[in-house]
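*Asks:* just a sequence and a predicted model for now, questions to come.
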Amino acid sequence: MVPAMIPDFSAAQFKTSTHTEDNGTCVEVAVVPGFFALRDTKNRAGGLVRVPARAFRSFLAGLR
């Protein structure tokens, strides 16, 4: 069995949407090759949700 790759987001730049309000109720997104990560703007140290890029793009396409 091959161990799962855990992408490194330690140097990634997280961004919020331009539609974000200043009340802190948003998520931030960062990209590294092959993966996206999401985190809570109010709790940046609380961890990340890492998603393979292909799955995240499918998710976004489903929202449209």
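*Replies:* Received the coordinates, thanks.
*Asks:* alpha carbons only for contacts and neighbour counts from here, please
*Replies:* Will do.
*Asks:* pull the number of nearby residues for residue 31.
*Replies:* 19 (other CA atoms under 10 Å).
*Asks:* am I right that it is in a strand?
*Replies:* Yes: counting by DSSP: H, G, I helix; E, B strand; the rest coil, residue 31 falls inside a strand.
*Asks:* I'd say residue 15 and residue 28 touch.
*Replies:* Yes: Residue 15 lies in contact with residue 28 (CA atoms under 8 Å); the separation is 5.1 Å.
*Asks:* compare those two (neighbour count), which wins?
*Replies:* Applying other CA under 10 Å to residue 15 and residue 28 shows that residue 28 carries more neighbours, namely 18 against 14.
*Asks:* okay, now the one to match up with it:
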Amino acid sequence: MKRVENAEWFKSSHSNGNGACVEVAYLADAVAMRDSKEQAGPVLTSTFEGWRSFIGSVVEGEL
């Protein structure tokens, strides 16, 4: 099982490098998110379904 400690973090290809980025990692049973400036800081996790719903809402302009 992939854990946060062993996660492979990435930023969106749309990231412009201004330091206001969110990094994402796909785990075995969840999606993890963190602030790219605070890599040792808190990590938020979501189910895959929750992540898909969030991204869909962003794409549709609902958020």
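*Replies:* Good, I have the coordinates. No experiment lies behind these values; they were computed from the predicted model shown.
*Asks:* superposed, what's their TM-score?
*Replies:* Taking TM-score structural alignment, normalised by the length of structure 2 as the basis, the two superposed chains have a TM-score of 0.80; 58 aligned residues with a CA RMSD of 1.4 Å.
*Asks:* setting aside sequence neighbours, what's the nearest residue to the counterpart of residue 14 of structure 1 in structure 2?
*Replies:* By TM-score structural alignment, residue 14 of structure 1 lines up with residue 9 in structure 2. In this structure, residue 9 of structure 2 finds its nearest non-sequential neighbour in residue 25, 4.7 Å apart by CA to CA, 6 or more residues apart in numbering.
*Asks:* tell me how many other residues crowd the aligned partner of that neighbour in structure 1.
*Replies:* Using TM-score structural alignment, the partner of residue 25 of structure 2 in structure 1 is residue 30. Per other CA under 10 Å, the neighbour tally for residue 30 of structure 1 reads 18.
*Asks:* isn't residue 30 of structure 1 right up against residue 13?
*Replies:* Yes: between residue 30 of structure 1 and residue 13 there is a contact under CA under 8 Å: 5.8 Å.
*Asks:* got the contact list for residue 37 of structure 1?
*Replies:* Applying CA atoms under 8 Å, 6 or more residues apart in numbering, we find residue 37 of structure 1 in contact with 9, 29-31, 48-51.
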